[in-house]
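Undergrad: build the 3D model from these lines:
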Amino acid sequence: MILPADIREWRNLNVLDSGNHKIGVLESIYVDTTTDEPAMATIRTGLPTRHRLTFVPLDDVTLGPDYVKVPYAKALVKKAPTVGMDDILPAEAEKAIFQHYEMSYQTGAGGERQLARR
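TA: Sure, this is the predicted structure:
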C-alpha cells in the first residue's frame, strides 16, 4: 500500500520504466476520489522548453533511493494522455487515461470525477 505521507517525498524523483529506462521526473500525484488512495502520477516529460505532464498509474510501483519504477514500458507511457505544465486535467479527459492503460473507469454515483490532484 502506498502511504500518502510517503508520496510527498517522491516529487522530483526520476521515474523509470519496467526496463529501467528513464521516462521523466515525477511531478504530482492524483488520488482516487472514492478511496482517497494514490492512483496516478504525472511525469514531467519532453524538452526543457516544451515540458508536458504525462499520466501513469501507480499500481505496483517500486521505490528506490532516487527513483520510482513503474511496471509499464517507456513507449506506452510516452503515448499516454498529457496536459500542459500549467493545465489541469479536464473531467472529460479522465476516461482516456484509464482506457490507455486498459483500466476500468467509473465516475461516482453523482457523476463525480475519479481522480483528484493532491
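
Undergrad: going forward, measure contacts between C-alpha atoms and count neighbours the same way
TA: Noted.

Undergrad: C-terminal to the longest helix along the chain, what's the next element?
TA: The single longest helix within the chain, with elements called by DSSP state H, is helix 94-100. Next along the chain after helix 94-100, taking DSSP states H and E as the criterion, comes strand 115-117.

Undergrad: list the buried ones in the longest helix of the chain?
TA: Neighbour-count burial for helix 94-100, counted by 16 or more other C-alpha atoms under 10 Å, picks out E94, K95, I97, F98.

Undergrad: of all these, which comes closest to S104?
TA: Of all these, S104 sits closest to F98, with 6.3 Å by C-alpha to C-alpha.

Undergrad: alongside the first, I'd like the structure of this one:
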Amino acid sequence: MQTDIDPRNLIGRKAFDRNGTKIGTIDEVYLDDATGVPEWAAIRTGLFSRDAFVPLEPSELVEGSLHIPFDRALIKDAPDFGVGRHLSPEQELQLYHHYGLDVAPPLPPPDRDFGNIAGQETPEDNGPRPTHPHP
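TA: Modelled structure (predicted):
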C-alpha cells in the first residue's frame, strides 16, 4: 500500500473486496510499533456488525477507496479483537495466518552476554497499535 498517506486520512473511507463488492468503512488503522507504518485496518462491516481486520499490505488505495485483494467471505470471517486496543503479537500472527500471508521473522533474542540494549522493545511491546482520527 502507499506508505506516504496519513493513516488518519484512511478512517472513514470505503473498503471493497477483490471483486469490487463493498465491505464497509474503515474504522481504525493500526501502525507497526517499530516502523510506524500502517499495517492493519479495522473495517466496520455494517451498522450493527463487528469490525473485520484487513491487511493494508497488499491492499491498495484507489480513487479514495481501499481495495483489499481477498474475498468478502474471508474478510468477514477474520478474527475480531475489538477496535481501539493494541494488537498483540499473537493476535497479529492469527491475522497473518487467516489471510495466508507470510509472517515477518521474529526478532532474535537479545545476546545473553550483553543483555538487552537500552531502548529496545520487548516482545510484548511489539504489535500494531491503533491510530485515532483526532490527534
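
Undergrad: quick TM-score on the pair, please.
TA: The TM-score (TM-score structural alignment, normalised by the length of the first structure) is 0.79; 114 aligned residues with a C-alpha RMSD of 2.2 Å.

Undergrad: circling back: what's the most distant pair in the buried residues of helix 94-100 of the first structure?
TA: It's E94 and F98 that sit farthest apart of the buried residues of helix 94-100 of the first structure, by C-alpha to C-alpha, at 6.8 Å.

Undergrad: tell me how many other residues crowd the closest residue to D17 of the second structure other than its chain neighbours.
TA: Leaving aside its sequence neighbours, D17 of the second structure sits nearest to I68 (C-alpha to C-alpha, 6 or more residues apart in numbering; 4.9 Å). A count of neighbours around I68 of the second structure, defined by other C-alpha atoms under 10 Å, yields 23.

Undergrad: quick one: map I68 of the second structure onto the first structure.
TA: In the first structure, I68 of the second structure lines up with V70, judged by TM-score structural alignment.

Undergrad: which residues does that match contact?
TA: Applying C-alpha atoms under 8 Å, 6 or more residues apart in numbering, we find V70 of the first structure in contact with V15, L16, D17, S18, P57, L58, D59, D60, V61, T62.

Undergrad: likewise for D36 of the first structure?
TA: Applying C-alpha under 8 Å, 6+ apart, no residues qualify as near D36 of the first structure.

Undergrad: spatially central residue for the second structure, please.
TA: When C-alpha atoms, centre = their mean is applied to the second structure, the residue found nearest the centroid is W40 (1.1 Å).

Undergrad: quick check: that residue touching Y30?
TA: Yes: assessed by C-alpha atoms under 8 Å, W40 of the second structure is found in contact with Y30 at 5.0 Å.

Undergrad: by contact count, what packs against the longest strand along the first structure?
TA: Determined from DSSP state E, the single longest strand within the first structure is strand 22-32. Counting contacts by 3 or more C-alpha pairs under 8 Å, 6 or more residues apart in numbering; DSSP states H and E, strand 22-32 of the first structure packs against strand 14-16, strand 38-45, helix 74-78, strand 115-117.

Undergrad: great, nothing more from me.
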